[in-house]
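Peer 1: okay, here's the prediction I keep looking at, along with the sequence it came from:
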Amino acid sequence: MENTDRQERPIVLCIGGHDPSGGAGILADAESVLAASAFPVTVVTALTDQDTCGLRDLRPQPPEQLDTQCRRMIADSAPRAIKLGLLASSGIVRALSRIIDESPGLPVVLDPVLATGAGQHLVDAALLNQLRKHLLHRCTLLTPNLPEARTLTDGQSPDDCAARLLSSGARWVLITGTHDDTEQVTNRLYGANGDHRAWTWPRLPGEYHGSGCTLASAIAARLAWGMAMEDAVASAQSYTWESLNQAFRTGRCQLTPNRLHHLTPHSPSR
């Protein structure tokens, strides 16, 4: 007998690459969504050979396979938000543009993964052109860091890059300052309606694997709960900063964000 009294948890469809280290990609998305008490369903765009030190190989999945799986998840689970990460091929970009058009009103958060945390490029000129042509204007929120925003727009300052991204059709743009050479990190949110808000955070020591995935997925989960954009972005930043502050070492190089930091580690009962 179905329990109709249970609390429903919003579903977030996470679409991105699989990082075997768990620092970034689909596993990072899933942890961030779960931490917000939402539930992730996932579709993998690419298999990768990587660890905390960097990427060695990238194998995109067939666009037809991705298209079929996304449609199945949307029909079965009725997600309340979509989070996009590594897209891997032009065919995948075009497939996702069709899926988004068939899901009007569903918030779409795009973390434009153009390079790894170790600085390795993940897109070529053709894929970058497809992103600009088919996807940016279909997204509710873009979350590039400043180097990614410059690559997407050929702009320089955060204000200039945001203006160009908004003019392309995106409704909101969050440009993060993690790559700036400053003592503090400033993240800037811009809205197509002229809204502009900035947050400043203490810069943490060390290098982290998957901070962008963590932030974008945390925002998507909060939008799935029905939060307004500015509130979702503010809350997700607090969560992400604490995940980085409590990061731990799972490999030889970059630290892994502790996305489930609210759980106390303990050995399983015997």
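Peer 2: Okay, I see it. Numbering: from 1, shown residues only.
Peer 1: going by C-alpha atoms from here, please, whenever you check contacts or count neighbours.
Peer 2: Will do.
Peer 1: and the spatially closest residue to Arg94 that is not a sequence neighbour, how close does it get to Ala30?
Peer 2: With sequence-adjacent residues excluded and distances taken as CA to CA, 6 or more residues apart in numbering, Arg94 is closest to His134, at 6.6 Å. Distance, His134 to Ala30, using CA to CA, to the nearest Å: 26 Å.
Peer 1: so for those two, which sits in the more crowded spot?
Peer 2: Ala30 (25 against 16; other CA atoms under 10 Å).
Peer 1: next up, the contacts around the more buried one.
Peer 2: Neighbour list for Ala30: 14, 39-42, 217 [criterion: CA atoms under 8 Å, 6 or more residues apart in numbering].
Peer 1: second structure for comparison follows:
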Amino acid sequence: MRTYYPVLTIAGSDSSGGAGIQADIKTMSAIGCYAMSAITSITAQNTTGVRSIMPVTPTVVTDQIEMVMTDITPLAVKIGMLCNAEVADAVATCLSRYSPANIILDPVMVSTSGSVLLEEDAVEVLVKKIFPLSTLVTPNLAEAKALTGETDLTRQIDRLREMGCRNILIKGGDSGNKDFKIDYLYLGERDETIELRADAVDTKNTHGTGCTLSSAIASYLAVGNSLADAVRLGKLYVTHALEEGSWITTGKGHGPLNHFFSPRRLKNFNPNRR
């Protein structure tokens, strides 16, 4: 019997559709996976910022994960916004019980617009209980500094390894370089750090970039790629989604990526048709 490539996202909901659960589902679907979700929080936000956040109760978060795990076993799990310590602890406990093969953790701490998305007491749970479970942890430059207290790349990687991270992707998308962006992938099995370079895309439509990348990596792992190849393919997907969404206006602030970019569709796209 044929089956889908099921992938589970554990993250917050974005009412504007550009980040969080919504971006994750779009990304997974575009790559060809079957997306499932466990919502950790509900946010009221748009492209200009976040107005309010309501955490989902730990019991309901646990129930969502358990109902997925006991029926449609995911080939990969992406973790995004966890909001508070209680939710983070519930996720850690549940995933420890089921031990999914691939866990991609995006330690979402601050939104693109600058809103705090992870309470301080949740960071300790993240580090102690979820880092050791994760196949890959994907902090951006600001998150890596906040987590480790270090500014030097090598020291950041060493400190994250001490915290239990097996593989680390430090993302350079928030660097000031306007020509290209560099991510650094540390692979524990090889004890090697790989430099991954991509041309910078001139656009303000960057809402949900981190969510999209971590979901893409999880999806490419689910369909059978190695971790290094999944990261490379994930970066390529994000670059194309940024490029193809750079000329589309959505909202008044940081618009979303074009998750469903397609040369065929874009060729026939009429921006004046509604």
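Peer 2: On my side now, so go ahead. In this text, all values refer to a predicted model and were calculated from it rather than measured experimentally.
Peer 1: before we move on, the earlier item: who wins for neighbours among the contacts of Ala30 of the first structure?
Peer 2: For the contacts of Ala30 of the first structure, neighbours were counted using other CA under 10 Å, and Ser217 has the most, 34 neighbours in all.
Peer 1: which element is the equivalent of Glu66 of the second structure over in the first structure on?
Peer 2: Residue pairing (TM-score structural alignment): Glu66 of the second structure is matched to Arg71 of the first structure. Using DSSP states H and E, Arg71 of the first structure falls within helix 63-77.
Peer 1: who does that helix touch, helix- and strand-wise?
Peer 2: Helix 63-77 of the first structure sits against strand 11-18, strand 39-51, helix 90-101, with contacts defined as 3 or more CA pairs under 8 Å, 6 or more residues apart in numbering; DSSP states H and E.
Peer 1: quick one: Phe260 of the second structure is in a helix?
Peer 2: No. Counting by DSSP: H, G, I helix; E, B strand; the rest coil, Phe260 of the second structure falls outside a helix, being coil.
Peer 1: wouldn't it be in contact with Ile31 here?
Peer 2: No. Between Phe260 of the second structure and Ile31 there is no contact under CA atoms under 8 Å: 9.1 Å.
Peer 1: who touches both of the two?
Peer 2: Common neighbours of Phe260 of the second structure and Ile31 (CA under 8 Å, 6+ apart) do not exist.
Peer 1: what does stretch 230-246 of the first structure contact?
Peer 2: Residues contacting stretch 230-246 of the first structure (CA under 8 Å, 6+ apart): 189, 199, 201, 204, 208, 211, 214-215, 218-219, 222-223, 256-261.
Peer 1: now do 6 Å
Peer 2: Contacts with stretch 230-246 of the first structure, where a contact means CA atoms under 6 Å, 6 or more residues apart in numbering, come from 215, 218-219, 222, 257-259.
Peer 1: with stretch 195-211 of the first structure instead?
Peer 2: The contact list for stretch 195-211 of the first structure (CA under 6 Å, 6+ apart) reads 23-24, 117, 183-190, 254-256.
Peer 1: let me have those residues in TSV, adding neighbour count and distance to Ala234 of the first structure as columns.
Peer 2: Below are those laid out as TSV (neighbours: other CA atoms under 10 Å; distance: CA to CA, whole Å):
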residue	neighbour count	distance to Ala234 of the first structure
Gly23	28	23
Ala24	27	21
Gly117	20	23
Glu183	10	20
Gln184	14	16
Val185	18	14
Thr186	17	12
Asn187	22	10
Arg188	20	11
Leu189	24	10
Tyr190	24	13
Gln254	22	25
Leu255	22	23
Thr256	25	22
